[in-house]
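In: what follows is a predicted structure for the sequence shown.
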Amino acid sequence: MRPDAVTIWSDPEVRRRLSWYLSVMNEKRPPKYIIAKHVDAPGFDSPEELEEADERSLWRSHDTGAAEFRRLWSEVREGSASLKRAERPRVSLLHVKAELARRLASPCRLCERRCMIERLKGKIGACRVDGKAYVHSAFLHLGEEAPLVPSGTIFYGGCNFTCVYCQNYDVSQTSPRSGIPVDARMLAKIQEELARRGARNINHVGGDPTPSMHVIIESLLYLEENIPQLWNSNMYLTTEAMKILVDVIDIWLPDFKYGNNRCALRLSAVPRYFETVTRNLRIAAENGDMIIRHLVLPSHLECCTIPVLEWIARNLPKDKVIVNVMDQYRPEHLVARYPQRWREIARRPTWEELKAAHDKARKLGLFTKV
């Protein structure tokens, strides 16, 4: 255990900003996915009926159940409701979410690219994977932010970005399907083992977890551990995918990479970046605790770092969000092989750039102690 993973919780501001996550981690409250298992899915008498239902009926049941979830979650947070003796419905909100996530995966509408590929039929989507979830590794990660360590981290193959500087390019781009294909029951077992070994959370990452979201959601049907679910993502999801996630994710760990669409398209080949990610950050901030990561790119202080920090300060509740201004950038993948193509990022950020980024965050009043 890293010493700061213990001492960080002596900071009352960290405890306040991550209060829901802390209460689940300490098993004083159930994780959101367990709450979703206690919410009835109106209109269905058995899980088998979900497969035959049309998507509109599924969404109608989902949205009604989600409204009930928000009421129940509020009571659980306040301590006025307990699930210890509560009966579970035969068809829960989580059942409906699992079926909707499966539908969104084929034709695929999980991420904002909306490639519409039939991934469940074995076709390869824009994320470079088919309908299987490929687990490349699962372990207790000691290198995450202090409140998260040790983090039960699961690396999934595939990503909807094509970052030229990606540090996990084998998992995300070059060999995403070389991991072990797992079904929902196997994935639940992996999470159980991580929890048994002392993980503070289940950290879904990659690549990016979005292409594997349908398997992740279904796995929660077979999981009963009182452990927070963490979404570690580039946040390039559709609104439909976000609607499914918000009632099962306890803490968000989003990457906020770029301050404009031009840099996102050039360095990650992703269109409509800024409007998509900021939309989803707003949604996430209303539904669980959040630590936002921003990686400082060399030569991108004015176009990316400053606009990102200013947007967070203007648009998200500063008294709830924690920001991690990261200095770990190094030239990797294509930038390392062809530095002349991306000269401005073919180096580490300077001390002056990193200091300017941290100074800006402090000037904006952002809480960055993680």
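Out: Perfect, thanks for sending it.
In: every contact and neighbour count from this point should use C-alpha atoms.
Out: Fine.
In: tell me which residue lies nearest the centroid of the protein.
Out: Taking C-alpha atoms, centre = their mean, the centroid of the chain lies closest to Trp231, which sits 2.2 Å from it.
In: this is the comparison structure:
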Amino acid sequence: MSLPKFLSTYREIAYNKQTAAFKVAQNIPLKFDHKMSINSLWDIHDKGIEEYKKITNDSAARMGYLKKNRVSNSLLKLKLLISQKLLQNCCFCDRKCGVDRTSNEVGYCGVGEISKYATEFIHMGEEPELVPSHTVFFTGCTFSCIYCQNCSISTSPQSGIEIDPYNLAKIVEDRRKKESLNINFVTPIPHLHTILDIVNNIDTNIPIIWNSNMYHSIETSKLLEGVVDLYLGDFKYGNDECAKKLSNANEYMNTVTRNFHKAYSTSEILIRHLLLPNHIECCTYPLVVWIAENIPKIRFNLMFQYYPHYKAYEDPKIYRCLTKEEMQKASLFVKEKETLDIV
């Protein structure tokens, strides 16, 4: 595996040569309080983002925030407050269930107000530029992939360890001092409010990775700007029909392409695509073409780890392993796209 060509800011943050996005957001002072309406808070947020952009567009100015102490009412604190208000009419993912998770209601993901994680550890099996990666696997999911290889976690949203954001933030700091290059939040969408709380309590400089299916809402995209340094995004399908059949995801292409566009304009991206049996022409080809034409010069990982797990037997087309011919065919197609930096 080659080193990345296009993840320069992430690498600078990982080695403390630049300031993480959230550290800047921690130090942008804003005037707000919890009694304000959500619309008023969004207006203040948008003004804060303009200030954030001015700072981060100047490399030297951004570096000046590396060792600053956070302010009490910051852009990051405002993001946390907005997420907590959105939790009362949940719209974190693009299903927009509208449930009040603060009143023990749950939507599609099955996650309540209190977030849980299955495990957190130093992961050495990620892409080379990410390891050692401090990885937190949250429970629950916004998809229902019939071939899910983490089904014991994704289908058990009420299992796992309850998260105390402050305590987990201190664990992040400890692992960062010892060895981790980043904090890697896996299946994060239902846990946006908790993640913002964790990040708000982190004092050390560390890249924030959003390891996601990218099926989040516009509101979530806005809250992630100024927090996430690297989107580690799954691009699973090249059309809506396959997404609906295999993951029960509606309007898949519109949602994920919108979010990849936004991520491309505000952060850096590493896209993963898990090759599926019999889905090269319908999924792999069109999504690779879309990436090359719309968000070129990104890191791309074509993955061959698929095996027929969980409920894959429900679809005979994917109820087998990949063939060597399929892997070669997909690899050749991806390599033809010279604007992609292939892992």
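Out: Noted; the coordinates are in hand. None of these values were measured; they are calculated from a predicted model.
In: quick one: TM-score?
Out: Taking TM-score structural alignment, normalised by the length of structure 2 as the basis, the two superposed chains have a TM-score of 0.96; 343 aligned residues with a C-alpha RMSD of 1.5 Å.
In: how about the secondary structure of the residue nearest to the centre of structure 1?
Out: Three-state assignment for Trp231 of structure 1 (DSSP: H, G, I helix; E, B strand; the rest coil): strand.
In: counterpart of it in structure 2?
Out: Mapped onto structure 2 by TM-score structural alignment, Trp231 of structure 1 lines up with Trp210.
In: spit out the contact partners of its match.
Out: If you count contacts by C-alpha atoms under 8 Å, 6 or more residues apart in numbering, Trp210 of structure 2 has them with Asn184, Phe185, Val186, Pro188, Val228, Leu230, Tyr231, Leu232, Gly233.
In: helices of the stretch 1-150 of structure 1, start to end?
Out: Using DSSP state H, counting those that start in this stretch, the helices assigned to the stretch 1-150 of structure 1 run over residues 3-7, 12-17, 19-25, 32-37, 47-52, 55-78, 93-104.
In: tell me the counterpart of Ile124 of structure 1 in structure 2.
Out: Using TM-score structural alignment, the equivalent of Ile124 of structure 1 in structure 2 is Val106.
In: any residues touching stretch 67-74 of structure 2, and which ones?
Out: With contacts defined as C-alpha under 8 Å, 6+ apart, stretch 67-74 of structure 2 is touched by Lys23, Ala25, Gln26, Asn27, Ile28, Pro29, Leu30, Lys31, Phe32.
In: again, only this time at 10 Å
Out: Stretch 67-74 of structure 2 is contacted by residues 19, 23-33, 45, 48, 76-77, 80, 200-201, 203-205 when judged by C-alpha atoms under 10 Å, 6 or more residues apart in numbering.
In: any idea how far Ile291 of structure 1 is from the closest residue to the residue nearest to the centre of structure 1 other than its chain neighbours?
Out: With C-alpha to C-alpha, 6 or more residues apart in numbering as the criterion, Trp231 of structure 1 has its nearest non-adjacent residue at 5.0 Å, and that residue is Trp252. Per C-alpha to C-alpha, to the nearest Å, Trp252 of structure 1 is found 6 Å from Ile291 of structure 1.
In: need the three-state assignment for the alignment partner in structure 2 of the residue nearest to Trp231 of structure 1.
Out: In structure 2, Trp252 of structure 1 lines up with Tyr231, judged by TM-score structural alignment. Judged by three-state DSSP, the three-state class of Tyr231 of structure 2 is strand.
In: how about the one 10 residues further on?
Out: Put simply, Glu241 of structure 2 is helix when judged by three-state DSSP.
In: just give me the match in structure 1 for it.
Out: Using TM-score structural alignment, Glu241 of structure 2 sits opposite Arg262 in structure 1.
In: residue boundaries of the strands in the stretch 151-300 of structure 1?
Out: Secondary structure of the stretch 151-300 of structure 1 (DSSP state E, counting those that start in this stretch): strands at 151-156, 180-182, 202-205, 229-233, 251-254, 289-295.
In: what range in structure 2 matches the shortest one?
Out: What that stands for is strand 180-182 of structure 1. Aligning strand 180-182 of structure 1 against structure 2 (TM-score structural alignment) gives residues 161-163.
In: for the stretch 151-300 of structure 2, just list every one of the helices.
Out: So, for the stretch 151-300 of structure 2 - with DSSP H, counting those that start in this stretch - the helices run 151-154, 165-178, 192-200, 218-224, 240-247, 252-266, 285-294.
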